[in-house]
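Enquirer: sequence isn't available, so here's the structure alone:
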């Protein structure tokens, strides 16, 4: 039975990884090779021309990369701060309206995002923040905070308040006890929650297409959509599209490599503490 489970897991892993491999493989091939009837499984004798064409200034990749990094960085920092403070308030304090706040968080997550597009567009337009980093960051923070707060709530609730009280008895202030005892225990949970928030913001397309209507102000998903257009001869440069897709995925891979260990600890901790 164990071998059957391992075999099924291996098949699923290959099925999941194959599109990624094919994307990277195709990014080193010419259009003629990609569209040939015989597939090329290994890019021996491949070329870096596709990457050079993508990275040249006229494509706008660099501007879109900086926009995505800026939006993701701003939204992620603000989201983690607000979600963390909200999770602390819900888990550690009893106040009037607490249950209503928890219910509101759940209801917001149940609403389809498309139902709020018109209201969000009118709000950002009224503030004069269309096609700006601030405008799309505000929308992303509002989109990600409820889920992140709910996820962090489980981690905060899993750390006994008695640990802080014991540190306060030993002479620490309330803030000092929190920073020295509780916060280190919550760090893996913050990383795990931050990873999910990062993925939501980095890969988001629909909202960005509404708020960022200018080609001079676009995130990488929007840039890739506009870049993947047929040339004047009616031919789509698949090699360049795959190269662009690979470059869009690189920051995500780097981010995962940096936080991999902490994220694993956070996911396991969240599963155990509930």
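Expert: Done, it's in. Everything numeric here is computed off the predicted structure, so don't read it as measured data.
Enquirer: going forward, measure contacts between C-alpha atoms and count neighbours the same way
Expert: OK.
Enquirer: tell me where the stretch 1-150 of the chain has helices.
Expert: Using DSSP state H, counting those that start in this stretch, the helices of the stretch 1-150 of the chain run over 2-26, 31-34, 49-55, 61-92, 98-110, 117-126, 133-157.
Enquirer: which of these sits most buried?
Expert: Burial of the helices of the stretch 1-150 of the chain is given as mean neighbour count (mean count of other C-alpha atoms under 10 Å); helix 133-157 ranks first at a mean of 22.
Enquirer: chain center to that helix, what's the gap?
Expert: Mean-position distance between helix 133-157 and its chain equals 11 Å (C-alpha atoms, centre = their mean, to the nearest Å).
Enquirer: what's the answer for stretch 9-25, then?
Expert: On the basis of C-alpha atoms, centre = their mean, stretch 9-25 is displaced by 21 Å from the centre of the chain it belongs to.
Enquirer: try stretch 140-158
Expert: Mean-position distance between stretch 140-158 and its chain equals 14 Å (C-alpha atoms, centre = their mean).
Enquirer: quick one: which of the helices of the stretch 1-150 of the chain is nearest residue 196?
Expert: For the helices of the stretch 1-150 of the chain, the distance to residue 196 is smallest for helix 133-157, at 7.9 Å, taking C-alpha to C-alpha.
Enquirer: re the thing from before, which stretch among the helices of the stretch 1-150 of the chain comes nearest residue 203?
Expert: Closest to residue 203 of the helices of the stretch 1-150 of the chain is helix 61-92 (C-alpha to C-alpha; 9.4 Å).
Enquirer: what packs against that closest one?
Expert: With contacts defined as 3 or more C-alpha pairs under 8 Å, 6 or more residues apart in numbering; DSSP states H and E, the packing partners of helix 61-92 are helix 49-55, helix 133-157, helix 183-203, helix 220-227.
Enquirer: right, and those - which one's nearest residue 212?
Expert: Of those, nearest to residue 212 by C-alpha to C-alpha is helix 133-157, at 7.5 Å.
Enquirer: after that closest one, which helix or strand is next?
Expert: helix 161-169 (DSSP states H and E).
Enquirer: so that following helix versus helix 61-92, what angle?
Expert: 80 degrees (axes from the mean of the first three to the mean of the last three C-alpha atoms, to 10 degrees).
Enquirer: returning to that earlier point: need the helices of the stretch 1-150 of the chain in TSV with distance to residue 242, can you?
Expert: Conversion of the helices of the stretch 1-150 of the chain to TSV gives the following (distance: least, C-alpha to C-alpha, whole Å):
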stretch	distance to residue 242
helix 2-26	5
helix 31-34	11
helix 49-55	8
helix 61-92	14
helix 98-110	33
helix 117-126	30
helix 133-157	27
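Enquirer: dropping in the other structure now:
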């Protein structure tokens, strides 16, 4: 049954309203970043002019380039380590039979249910005892722990969807397990790796609470913590805040554009075969 014109118009209006509601904060952020009078803009829908002074300030005087580099290092480390460890763990729980395998999978889900805020103090004490406070490596380890449960659970579905006969055929052709893993299994689960990598990157790039708690040296601040420096006790530099927010958003957008095709394929495959 074809929808009526009224139904189509209602759907179009609802879609347009949803897009406007979603895009308005982004529009306000970007236009305020280029507005020379961002702090006094008020509710004006259009900026008062165009300037790059806010970006020059946050990158030069604010040291935001260093903060972006720190976030990139932490994000890259989290993505690489989470992808490698989650894939090996997913192969173990999907292919190997061992005692308490179901218990391990249930524990992976239980970890996802714990509120992150409840872990701030225990992780702070643990990082202090391991001498990893005020360290980008320690922050990467924390983000890795947050990313692994979701990554393992999702990649398990991709590994389980690969027929065992494909692996057995590789063995019959003379492949070792490492060669089979590299040449057969890894390409087949690559879409799942992309999907989990996006999740891991977003966790590491946008997280604020743990980075703000664990890092004391200003030279090691991530971008989310560095943005907080532009908020004052009595006043806020809205031009710098919006410019910094725009700079934080750009790498995520670029990352999504580069992997969007594989991300969509990975999510669809995981939904059907997981």
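Expert: Arrived safely, thanks for sending. Computed from a predicted model, the values in this text were never measured in an experiment.
Enquirer: circling back to that earlier point, among the helices of the stretch 1-150 of structure 1, which is nearest residue 243 of structure 1?
Expert: Here helix 49-55 is closest among these (C-alpha to C-alpha), at 5.6 Å.
Enquirer: tell me the residues of structure 2 aligned with that closest one.
Expert: Counting by TM-score structural alignment, helix 49-55 of structure 1 falls onto residues 53-59 of structure 2.
Enquirer: nearest to residue 240 of structure 1 among the helices of the stretch 1-150 of structure 1 would be which one?
Expert: So among the helices of the stretch 1-150 of structure 1, helix 49-55 is nearest, using C-alpha to C-alpha, at 4.7 Å.
Enquirer: can you tell me the mean distance of that closest one from structure 2 after alignment?
Expert: With mean C-alpha distance after the TM-score superposition for structure 1, helix 49-55 of structure 1 departs from structure 2 by a mean of 1.1 Å once superposed.
Enquirer: which strands or helices does that helix pack on?
Expert: helix 61-92, helix 238-273.
Enquirer: centre of the chain versus stretch 184-196 of structure 1, how much separation?
Expert: Remark: stretch 184-196 of structure 1 is offset 14 Å from the chain centroid, using C-alpha atoms, centre = their mean.
Enquirer: give the contact list for residue 119 of structure 1.
Expert: Residues counted as contacts of residue 119 of structure 1 (C-alpha atoms under 8 Å, 6 or more residues apart in numbering): none.
Enquirer: for residue 180 of structure 2, same thing?
Expert: For residue 180 of structure 2, the contact set (C-alpha under 8 Å, 6+ apart) comprises 167, 170, 171.
Enquirer: with neighbour count and distance to residue 160 of structure 2 as new columns, can those be given to me in JSON lines?
Expert: Formatted as JSON lines, these follow (neighbours: other C-alpha atoms under 10 Å; distance: C-alpha to C-alpha, whole Å):
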{"residue": "167", "neighbour count": "17", "distance to residue 160 of structure 2": "12"}
{"residue": "170", "neighbour count": "18", "distance to residue 160 of structure 2": "17"}
{"residue": "171", "neighbour count": "14", "distance to residue 160 of structure 2": "18"}
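Enquirer: now, among the residues you listed, which is nearest to residue 229 of structure 2?
Expert: Relative to residue 229 of structure 2, and with distances defined as C-alpha to C-alpha, the nearest of the contacts of residue 180 of structure 2 is residue 167, at 53.1 Å.
Enquirer: sorry, back to before: right, so of the helices and strands packed on helix 61-92 of structure 1, which gets closest to residue 261 of structure 1?
Expert: helix 183-203 (8.7 Å).
Enquirer: so where is that closest one in structure 2?
Expert: Counting by TM-score structural alignment, helix 183-203 of structure 1 pairs with residues 186-206 of structure 2.
Enquirer: for that stretch, which residues meet the burial criterion?
Expert: The neighbour-count check on stretch 186-206 of structure 2 (16 or more other C-alpha atoms under 10 Å) flags 189-201, 203-206 as buried.
Enquirer: same thing with stretch 227-241 of structure 2?
Expert: Judged by neighbour count using 16+ other C-alpha under 10 Å, the buried positions of stretch 227-241 of structure 2 are 227, 230, 238, 239, 240, 241.
Enquirer: look up the closest residue to residue 248 of structure 2, ignoring the ones flanking it.
Expert: Closest residue to residue 248 of structure 2 apart from its sequence neighbours, by C-alpha to C-alpha, 6 or more residues apart in numbering: residue 223 at 6.8 Å.
Enquirer: run through the residues that contact the one you found.
Expert: Neighbours of residue 223 of structure 2 in contact, by C-alpha under 8 Å, 6+ apart: 64, 67, 68, 70, 71, 205, 248.
Enquirer: how about the fourth one, what's its match in structure 1?
Expert: For residue 70 of structure 2, the aligned position in structure 1 is occupied by residue 67, per TM-score structural alignment.
Enquirer: how about the nearest residue to that match, chain neighbours excluded?
Expert: Distance criterion C-alpha to C-alpha, 6+ apart; nearest residue to residue 67 of structure 1, sequence neighbours excluded, is residue 219 at 5.6 Å.
Enquirer: let me see the contact set for the residue most central in space within structure 2.
Expert: Centroid-nearest residue in structure 2: residue 202, 1.2 Å away (criterion: C-alpha atoms, centre = their mean). Applying C-alpha under 8 Å, 6+ apart, one finds that residue 202 of structure 2 lies in contact with 75, 252.
Enquirer: ok, now how distant is it from residue 139 of structure 2?
Expert: To residue 139 of structure 2, residue 202 of structure 2 is 14 Å away according to C-alpha to C-alpha, to the nearest Å.
Enquirer: if we can go back for a sec, tabulate the helices and strands packed on helix 49-55 of structure 1 (TSV), appending distance to residue 4 of structure 1.
Expert: Converted to TSV, the helices and strands packed on helix 49-55 of structure 1 look like this (distance: least, C-alpha to C-alpha, whole Å):
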stretch	distance to residue 4 of structure 1
helix 61-92	41
helix 238-273	25
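Enquirer: for residue 176 of structure 1, find the nearest of those helices.
Expert: helix 61-92 (15.5 Å).
Enquirer: ok and the closest one relative to helix 98-110, angle-wise?
Expert: With the same axes, to 10 degrees applied, the angle from helix 61-92 of structure 1 to helix 98-110 works out at 150 degrees.
Enquirer: distance from helix 61-92 of structure 1 to structure 2 after superposition?
Expert: Averaged out, helix 61-92 of structure 1 is 1.0 Å away (mean C-alpha distance after the TM-score superposition for structure 1).
Enquirer: quick revisit: so what does the residue nearest to residue 248 of structure 2 match up with in structure 1?
Expert: Using TM-score structural alignment, the equivalent of residue 223 of structure 2 in structure 1 is residue 220.
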